[in-house]
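A.B. asks: A predicted structure for the sequence below; I have some questions about it.
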Amino acid sequence: MTKPVNSRSRTGRWAGIAVAGAALVAVSAAALPASAATGGPGPVAVGAAPVDRTALAGLMTPDGVGSGTMVRITGPGVRLAGATGGLSQDPAASFRIGSITKVFTSTVVLQLVGEGRFTLDTPVRELLPGTLPASWAPITVRQLLSHTSGLRLPCVAPENPASPTPAAVIAALTDPKCPAAESPVTTQQYNGINYFLLGMVIEKATGRSYADEVQRRIARPLGLRHTYVPRPGDTSIPSPSLAAPVADDPWAWAEGGMISTAPELEHFLRSLLRGRLLAPAQQAELFRMPKLSEGVRDRFSTAGLLRAELEDGTVVWGKTGSKVPNANGLFGTRDGDRVLVFSYTVAARDPEVQRARAEALVEASF
């Protein structure tokens, strides 16, 4: 895709995008679609690349990739929020965040590490006895978080595949007909199964449900009133929403099942990046890159944050997440000064097309 550029290069050099305080001044939005702009003219940025408003206008226009797009960008000297293509104009519209859920999961796990419940190098078999085969090489909490576990996808369908329990997912993974986890692990490989196991670790270590721990440790302390883990079988979504309720159970629990809003996701990521949720030792893991991530298209930190580098050298951290019918993204600079949240209604199912759209949205926003 060719897109206009501003005073700084926007062609994009990526480590990878996976598919999956101070007063804010409104950005000048003359180049945006009317429904995508809020506020009057103002400075585009302070000490950072300006938002590429022309590129955003093109990317938010309904087309064969996305039939409607919501974008929210905030930071010192920049504030932009809006939606196109019939999506709700309510800034607090709810949507299913998909795999962005994993950032909440890894945050809770790192909090438990900071409390001494276990370490990053504790084998999962010690925390969840009998869950993984004794014949497999030990897999640690660190390996689950960083997608370096060597786990493969289940080769058989789990029990009740439309809405499997975590235990059923792991039972399918460890079915004798399925291959064992890779050992030794040779590369970082993104796999949502890692986060089903981490959700089980959270519940075992705390004696409370994953949903309760997200509320107790993240949502309530940060005042996130519309961010939660739905119950199994709950296909509803609060109104206003960016998407209609789905017919099938969309539950994916600690791997990708949460509901939130753009303002609350922004607040969560900014708080995380600025150290409000983790002790210093665990905060460092947000940005520590495993050796096995070198040379990999989509590079994830120890804490499971996706690292993306723009052509001008700007590095952003975050996560994408898809949940039909939306594809979403949450990214911020390391200091949390600028944060982007986006969600678009998918018109093209091609993963490479979705990847390109996500990359373009991030490039235009930082």
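C.D. replies: Everything's here; your move. Here the structure is a predicted model, which is why all the values come from computation and not from measurement.
A.B. asks: going forward, measure contacts between C-alpha atoms and count neighbours the same way
C.D. replies: Fine.
A.B. asks: show me where the stretch 51-200 of the chain has helices.
C.D. replies: 53-60, 101-114, 124-127, 141-145, 166-173, 193-206 (DSSP state H, counting those that start in this stretch).
A.B. asks: which elements pack onto the fourth one?
C.D. replies: Contact analysis of helix 141-145 by 3 or more CA pairs under 8 Å, 6 or more residues apart in numbering; DSSP states H and E lists helix 193-206 as its packing neighbours.
A.B. asks: pull out the buried positions in the helix or strand following the helix it packs on.
C.D. replies: Using DSSP states H and E, the next helix or strand after helix 193-206 towards the C-terminus is helix 210-214. Under the neighbour-count criterion of 16 or more other CA atoms under 10 Å, helix 210-214 has 210, 211, 213, 214 buried.
A.B. asks: can you put the residues you listed in CSV and add distance to residue 82?
C.D. replies: CSV is the format used below for the buried residues of helix 210-214 (distance: CA to CA, whole Å):
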residue, distance to residue 82
210, 32
211, 30
213, 32
214, 28
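A.B. asks: what's the farthest-apart pair in those?
C.D. replies: With distances taken as CA to CA, the most widely separated pair in those is 210 and 214, at 6.3 Å.
A.B. asks: residue contacts, residue 123?
C.D. replies: Counting by CA atoms under 8 Å, 6 or more residues apart in numbering, residue 123 touches 138, 139, 140, 141.
A.B. asks: go again with 6 Å.
C.D. replies: 138, 139, 140 (CA atoms under 6 Å, 6 or more residues apart in numbering).
A.B. asks: out of the residues you listed, who's the most crowded?
C.D. replies: Neighbours here mean other CA atoms under 10 Å. Within these, the largest count is held by residue 139, at 21 neighbours.
A.B. asks: this is the comparison structure:
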Amino acid sequence: MKTRTSLLTAAVLVAGLAVGPSVLPAAASAPAAPTAAPTAAPSPGPALEAAIAGLPRADATAALVRLGGKEGVWRGSSGVHDLETGRPADPAARFRAGSVTKVFTAAVALQLAREGRLDLDRSARSYLPELIPASYGRVTVRQLLNHTHGIPAPDFPGTTVEEAYANRFQVHAPEDMVRSATSKKPEFAPGERQHYLNIGYTVTGLLIERVTHDSYERQVARRVLGPLGLRDTYFPGTNPRITGPHNHGYQTMRLDDGTTGLRDVSVWGSTDGWAAGDVISTTADLERFTGALFKGRVVRGPLLEEMFTLPEVTDFGTGEPAAYSVGLSMKVLGGREVWGKTGGRWGYNAAIASTRDGSRTLVYGVTSTDAKGQGMNRTAESIMVAAYGRP
């Protein structure tokens, strides 16, 4: 299988930069022409417009943003669909949402817990005895979901973005990833620390399949996507392409001629993420999902509080207090708690966020050139700060 490789010269990038932002007005009805300025925007509107102005630039080629909630509505898009043509970014485009997938996975697991089909305090090994070894026999379902399980990450070929690109079409079976991870020693005793990794959600996806006798993807579709009408959200499986309208993603890496530049990475397999990171969606769908989740329409009853409860442990790497709950994470921005989830796949960053009362929600999709980097993408960070304020 081959994918189109784009070796971008400085001249092409400069041509892309000449395309200005396309900002949509704040409106609950159909969007107006992309050249119009936002009207009746809430107070973060000007800051959000500034945050996404001037795309494409070094760190991102496009940004799609939706602000909602009781405090007002703002919608905007900026940048280009692709650097070759320079045409404006499609505000309704699909994109890889990465670890936002974990919120869908957690929601289904909590639904199953409410139905009595999955016990959060029961060991994962009791459900998957042939896969989870005795050395991880004490890990509970809840610990998988809040990243306090102590299972290390599985091994993948290569350690650099260039090596990952060379292996972008490799198919990873979830069972093999679990075997790779659990063949190693635990990082810590279950429940003692927190380490944010994908592997807990890979195991959770397999638990969902075991107790429902159905595929993970069908269960999410039946329980979440269908009831909420999320028609542009789907799981790609082994297909490395984004089906339907989408803006191209680019990643900074070493090119074939030895120079460093941008490569089109829109076509890239995501089986390594699976139930932890392979969902493809739109800002409209993710906004609807976020609103329904925080209103208790996805996870009903007391179990919703699992998503807003941080374990009383410290982070494995930093020693700071735990920041991840079941499915979500929490950060204090602008003096108030903001709950949500970010995600990153090569060429794409995404996030959903909301205050606990749903008064201000945020969804963005950014085609970032440094996705999966050490720090937060600059455009994505600017959007978050514009919406909620600084930490």
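C.D. replies: On my side now, so go ahead. Computed from a prediction, not measured in an experiment: that's the story for all the values here.
A.B. asks: please state their TM-score.
C.D. replies: The TM-score (TM-score structural alignment, normalised by the length of structure 1) is 0.81; 325 aligned residues with a CA RMSD of 2.6 Å.
A.B. asks: residue 299 of structure 1 pairs with which position in structure 2?
C.D. replies: Using TM-score structural alignment, the equivalent of residue 299 of structure 1 in structure 2 is residue 323.
A.B. asks: right, and its match touches residue 337 too?
C.D. replies: No. Applying CA atoms under 6 Å, one finds residue 323 of structure 2 not in contact with residue 337, separated by 11.4 Å.
A.B. asks: of the two, who's got more company?
C.D. replies: A count of neighbours by other CA under 10 Å puts residue 323 above the other of residue 323 of structure 2 and residue 337, at 21 against 14.
A.B. asks: gap between that one and residue 48 of structure 2?
C.D. replies: 25 Å (CA to CA, to the nearest Å).
A.B. asks: also residue 147 of structure 2?
C.D. replies: Distance of residue 147 of structure 2 to residue 48 of structure 2, given as CA to CA: 32 Å.
A.B. asks: the more surrounded of the two?
C.D. replies: residue 147 (27 against 22).
A.B. asks: tell me the buried residues in stretch 280-294 of structure 1?
C.D. replies: Buried residues in stretch 280-294 of structure 1 (16+ other CA under 10 Å): 282, 283, 285, 286, 287, 288, 289, 290, 292, 293.
A.B. asks: what lines up with the fifth one in structure 2?
C.D. replies: The criterion is TM-score structural alignment: under it, residue 287 of structure 1 has residue 308 as its aligned partner in structure 2.
A.B. asks: what does residue 194 of structure 1 align to in structure 2?
C.D. replies: Per TM-score structural alignment, residue 194 of structure 1 is aligned with residue 200.
A.B. asks: who's in contact with that match?
C.D. replies: If you count contacts by CA under 6 Å, 6+ apart, then residue 200 of structure 2 has residue 144 around it.
A.B. asks: against residue 25 of structure 2, how distant is it?
C.D. replies: 40 Å.
A.B. asks: likewise residue 192 of structure 2?
C.D. replies: From residue 192 of structure 2 to residue 25 of structure 2 the distance is 48 Å (CA to CA).
A.B. asks: those two: who's more crowded?
C.D. replies: Between residue 192 of structure 2 and residue 25, counted using other CA under 10 Å, residue 25 has the larger neighbour count: 23 against 16.
A.B. asks: thought the more buried one was touching residue 40?
C.D. replies: No. Using CA under 6 Å, residue 25 of structure 2 is not in contact with residue 40; the gap is 8.1 Å.
A.B. asks: and residue 108 of structure 2, how many neighbours does it have?
C.D. replies: Neighbours around residue 108 of structure 2, by other CA under 10 Å: 24.
A.B. asks: go ahead and flag the most central residue of structure 1.
C.D. replies: With distances taken as CA atoms, centre = their mean, the residue of structure 1 nearest its centroid is residue 100 (2.4 Å).
A.B. asks: quick one, what contacts that residue?
C.D. replies: Here residue 100 of structure 1 is in contact with 319, 320, 321 (CA under 6 Å, 6+ apart).
A.B. asks: got it, and residue 282 of structure 2?
C.D. replies: Neighbouring residues of residue 282 of structure 2 by CA under 6 Å, 6+ apart: residue 94.
A.B. asks: aligned counterpart of it in structure 1, please.
C.D. replies: Using TM-score structural alignment, residue 282 of structure 2 pairs with residue 261 in structure 1.
A.B. asks: find the nearest non-adjacent residue to its match, please.
C.D. replies: Excluding the flanking residues, the one nearest residue 261 of structure 1 by CA to CA, 6 or more residues apart in numbering is residue 94, at 4.7 Å.
A.B. asks: distance of residue 268 of structure 2 relative to residue 172 of structure 2?
C.D. replies: Distance of residue 268 of structure 2 to residue 172 of structure 2, given as CA to CA: 13 Å.
A.B. asks: more crowded one of those two?
C.D. replies: residue 268 (22 against 16).
A.B. asks: that's a strand at the more buried one, yeah?
C.D. replies: No. Going by DSSP: H, G, I helix; E, B strand; the rest coil, the assignment for residue 268 of structure 2 is coil, not a strand.
A.B. asks: residue contacts, it?
C.D. replies: Contacts of residue 268 of structure 2 (CA under 6 Å, 6+ apart): 168, 240.
A.B. asks: quick one: the corresponding residue of structure 1 for it and residue 146 of structure 1, what's the gap?
C.D. replies: By TM-score structural alignment, residue 268 of structure 2 lines up with residue 248 in structure 1. Separation of residue 248 of structure 1 from residue 146 of structure 1 (CA to CA): 30 Å.
A.B. asks: just residue 317 of structure 1 next, same as before
C.D. replies: Per CA to CA, residue 317 of structure 1 is found 14 Å from residue 146 of structure 1.
A.B. asks: the two - which one has more neighbours?
C.D. replies: Taking neighbours as other CA under 10 Å, residue 317 of structure 1 and residue 146 compare with residue 146 leading, 28 against 23.
A.B. asks: please verify my assumption that the more buried one contacts residue 306.
C.D. replies: No. Using CA under 6 Å, residue 146 of structure 1 is not in contact with residue 306; the gap is 9.9 Å.
A.B. asks: shared neighbours, these two?
C.D. replies: With the criterion set as CA under 6 Å, 6+ apart, the contacts of residue 146 of structure 1 and residue 306 do not overlap.
A.B. asks: check contacts around the residue nearest to residue 261 of structure 1.
C.D. replies: Going by CA under 6 Å, 6+ apart, residue 94 of structure 1 touches 241, 260, 261.
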